[in-house]
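[1] Quick one: sequence and predicted model below, then my questions.
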Amino acid sequence: MTDPLEQAKARFLEANAHFEAGRLADALHSFQAALSLAPGRPSILANLGITQVRLGQWAAALDTLAQATQADPSNRDAWLALAHAQEELQQWAPAVQALQQALPLGPSTAALWLALARCQLRLERPAEALRAYEEALTLDATLAEAWSQRGSLLRDAGQLAEAARSFQQALKHGGDDELNRFYLASVTEQPVPERPPLAYVETLFDEYANDFQNHLVQALNYQAHRTLLAPLVESRARFSRVLDLGCGTGLCGQLIRPQAETVDGVDVSGAMVAQARASGVYRQVVHGELLAFLRASTEPADLVMAADVFIYVGALEAVFAAVRQRLAPGGCFAFSVELADAGQDLVLLPSLRYAHGGAYVERLANATGFRVVRRWEAPLREDQRRPVMGLYFHLAPAE
């Protein structure tokens, strides 16, 4: 009778041949057969777990690689594969631990430091993430992703000149042109981009969606929605159709719904749209860009609202013109903007938000056929416990 260990060795070698040839399903089957003949064998566990990672079988890989690293803590490939699976399952802290176990077991690589930086970033550990990005760049100075992320961390820390250099390096080494030029403009005196990259805004709010409402209202003391709509709520005005631009999870919609026959929303973030739809406040919520939403229909609205939305829009000429086309006679266009410094029209701040000047908004309102019904200054939210001031407007069609 053939020795089980010899059979296990044969199946193991067979599995390795399948793996090298890219036949991952066959490799998986053969590694599993080898393991059944030699339970707990570290080399089989490691290779099986790596194969499961390659196949995207994250949960199974997690179990297999935990056994492999326990059986042989010196197997660097097993630690790296374990960290990969943990990243995919958004288990950021265990992934950091696995990567830190892998580091002393072999030469440093830029890819390893990049993975560590991404996980530290997810854990909101900016100093550790910055160090990891810099280690990656020491090993490979052409990594556009590392330059771009380094720039963002330095921008958040107020080191604007060094952040600018990082974004310039990201552009030099093939980083996303639109995104890095947008970042660069936020920390330099370069011309202000008229609008942010759509992918940036969508990704930002997709990642923010699950904790958006709690974080915004509780941590940032967000009040723009209540401040903007307070005069309309107090007057008990009635609206046939309301358009909620950049509706998010539905904070404005919930406030105005008792006074409206229908409320329609639009948001660029699919995750936000899902939450707004689930609220039951809206007749419909469109996943898309607000300007396209405004232009897609001629059905009039008697209230168009945008609370703390234009900070992610930029130049407002096209939006104002589109709202004017949709707004019914006697209707109201209610919105807020973050307040720019005196004498400034449109500014891209290091926070990657736009600020607008009051004179700019009023000129634009007059040019597009509006009159100012109300204008007042009040906080929008807080940043590090300091109020962020905004301008609030209610416009009506000019007679």
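    That came through, no problem.
[2] going forward, measure contacts and count neighbours with C-alpha atoms only.
    Fine.
[3] Roughly how far does the residue nearest the centre of the chain sit from residue 210?
    Nearest to the geometric centre of the chain sits residue 204, at 2.4 Å (CA atoms, centre = their mean). Going from residue 204 to residue 210 by CA to CA, to the nearest Å gives 12 Å.
[4] Other residues contacting the longest helix along the chain?
    When the chain is parsed with DSSP state H, its longest helix is helix 4-20. Applying CA atoms under 8 Å, 6 or more residues apart in numbering, the contact partners of helix 4-20 are 24, 26-31, 33-35, 37-38, 44, 51.
[5] Flag every buried residue along it.
    8, 9, 11, 12, 13, 14, 15, 16, 17, 18, 19 (16 or more other CA atoms under 10 Å).
[6] here's the one I want to compare it with:
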Amino acid sequence: MEQALELAPAWAAGWYRLATYREKAGRAEAAIEAYRNTLALDPEDIFGSALKLALLGDGATPDRPPSRYVERLFDDYADRFETSLVEKLDYTVPQKLAALVSATGRHYACAVDLGCGTGLLGPEIHGRVGRLEGFDLSQNMLAKAAEKEVYDHLAQADLSLAPDLSGLFADGPRGRADLVTAADVLMYLGNLESVFALIEELAASGADLAFSVEDAGEGEAFHLAPSLRYAHSEPYVRMLLARHGFEILEIVKKVIRKDGGKPVAGILFLTRKPA
């Protein structure tokens, strides 16, 4: 790879691959140099080099991953997403969140599924909603969700942006949702302030909000894991919910999937915006 990069020094993907080889070989300083070269050649950071540098101790942990990195990750992953997640990683968050929603006994006029992915949650809650909207950063994931034929509206949105820039209000008004869901989405964001501001704008008075996070324990607000996903602490999430006017109805701590053969601890929240 080093010889190839002598011939093609502006090859960002090659530098990224070299960085991963060096990292796995235990050559951290050499890996950092290669990740820096990748980032210099790829300012949009579609490879997530800034995240890797943070894990190697070179720079602060970003508040969120680059949007182009997340979009590319899931565009590439769409075709095998459900097979990998459900069949190999014992992923059951959609069913667990749907059970929390079902226990309210409510029927919702409009539900918005944030980060809907391939639409795993949609079929689980479809019978309880009049209109179901799904939003995701990846167009390929949205195409898979459309195949399920349970969403009334699907569109691209970036949850890391301010409400007016997110794309959530291009086709619908503020305060339209009496149910907002986010199944295993928030772990692709570090600082959750912007997404809770967005949800506050989206949710109607009396709306329910059901979502999951990876459990960071009781220490720092959030941290970046080796998986390049973020884990969040319960006190941090509680603080943001209170700040944006949501009351907690139920908290469930569960294993939400496996990663590298090991269980990943998560927290499921059911909350409500008071009428």
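    Cool, got the structure. Remember, predicted model here, so these are calculated numbers, not experimental data.
[7] quick one: TM-score?
    After superposition, the two chains reach a TM-score of 0.86 (TM-score structural alignment, normalised by the length of the second structure), with 264 aligned residues with a CA RMSD of 2.3 Å.
[8] Which ones among the contacts of helix 4-20 of the first structure lie within helices?
    Taking DSSP H, the ones among the contacts of helix 4-20 of the first structure that sit in helices are 24, 26-31, 33-35, 37, 44, 51.
[9] The aligned residue in the second structure for the residue nearest to the centre of the first structure sits in which helix or strand?
    For residue 204 of the first structure, the aligned residue in the second structure is residue 73 (criterion: TM-score structural alignment). Per DSSP states H and E, residue 73 of the second structure falls inside helix 67-77.
[10] Give the other helices and strands that that helix contacts.
    The contact analysis (3 or more CA pairs under 8 Å, 6 or more residues apart in numbering; DSSP states H and E) places helix 67-77 of the second structure against helix 139-146.
[11] residue range for the helix or strand that the helix it packs on is followed by in the first structure?
    Next helix or strand after helix 139-146 of the second structure toward the C-terminus (DSSP H and E): strand 153-156. Here strand 153-156 of the second structure aligns to the first structure at residues 284-287, judged by TM-score structural alignment.
[12] what about residue 223 of the second structure, which SS state?
    Secondary structure, DSSP: H, G, I helix; E, B strand; the rest coil: residue 223 of the second structure is strand.
[13] how much space between it and residue 214 of the second structure?
    Residue 223 of the second structure sits 10 Å away from residue 214 of the second structure, going by CA to CA.
[14] Those two: which is more packed in?
    Shown here are residue 223 of the second structure and residue 214; by other CA atoms under 10 Å, residue 214 has more neighbours (27 against 22).
[15] Let me see the residues that make contact with the match of strand 153-156 of the second structure.
    263, 264, 265, 266, 267, 268, 269, 270, 273, 276, 277, 293.
[16] Neighbour-wise, which one of those residues leads?
    Of the contacts of stretch 284-287 of the first structure, with other CA under 10 Å as the count, residue 265 tops at 30 neighbours.
[17] Can you find the partner of that one in the second structure?
    That one, residue 265 of the first structure, aligns with residue 134 by TM-score structural alignment.
[18] so its match is in which element?
    Element membership for residue 134 of the second structure (DSSP H and E) is strand 129-136.
[19] ranges for the helices of the stretch 1-150 of the second structure?
    Per DSSP state H, counting those that start in this stretch, the stretch 1-150 of the second structure carries helices over the ranges 2-7, 12-24, 28-41, 49-55, 67-77, 81-82, 93-102, 122-125, 139-146.
[20] How about residue 107 of the second structure, nearest residue that isn't a chain neighbour?
    residue 128 (4.9 Å; CA to CA, 6 or more residues apart in numbering).
[21] didn't the one you found look like it was pressed against residue 103?
    No. Look at residue 128 of the second structure against residue 103 with CA atoms under 8 Å: they stay out of range, at 11.1 Å.
[22] Looking at the two, which is more packed in?
    Per other CA under 10 Å, whichever of residue 128 of the second structure and residue 103 has more neighbours is residue 128, with 19 against 8.
[23] For the more buried one, list the residues it contacts.
    Here residue 128 of the second structure is in contact with 102, 106, 107, 108 (CA under 8 Å, 6+ apart).
[24] Give me the neighbour count for the second one.
    When you say that, I think you mean residue 106 of the second structure. The tally of other residues near residue 106 of the second structure (other CA under 10 Å) stands at 13.
[25] Which secondary structure state does the equivalent of residue 257 of the second structure over in the first structure sit in?
    Taking TM-score structural alignment, residue 257 of the second structure has residue 381 as its aligned residue in the first structure. Put simply, residue 381 of the first structure is strand when judged by three-state DSSP.
[26] any idea which of the contacts of residue 128 of the second structure has the most stuff around it?
    residue 108 (19 neighbours).
[27] Settle this for me: that residue is touching residue 127, isn't it.
    No. Counting by CA under 8 Å, residue 108 of the second structure does not reach residue 127; the two are 9.5 Å apart.
[28] what about stretch 25-33 of the second structure, distance to the chain center?
    28 Å (CA atoms, centre = their mean, to the nearest Å).
[29] Then stretch 70-86 of the second structure?
    With CA atoms, centre = their mean, you get 12 Å for stretch 70-86 of the second structure.
[30] Identify all contacting residues around it.
    Under CA under 8 Å, 6+ apart, the answer for stretch 70-86 of the second structure is 46, 91, 92, 118, 137, 138, 139, 140, 141, 144, 188, 257.
[31] counterpart of residue 247 of the first structure in the second structure?
    In the second structure, the residue matched to residue 247 of the first structure (TM-score structural alignment) is residue 116.
[32] give me every residue that touches its match.
    Per CA under 8 Å, 6+ apart, neighbours of residue 116 of the second structure: 122, 134, 135, 136, 142, 145, 182, 183.
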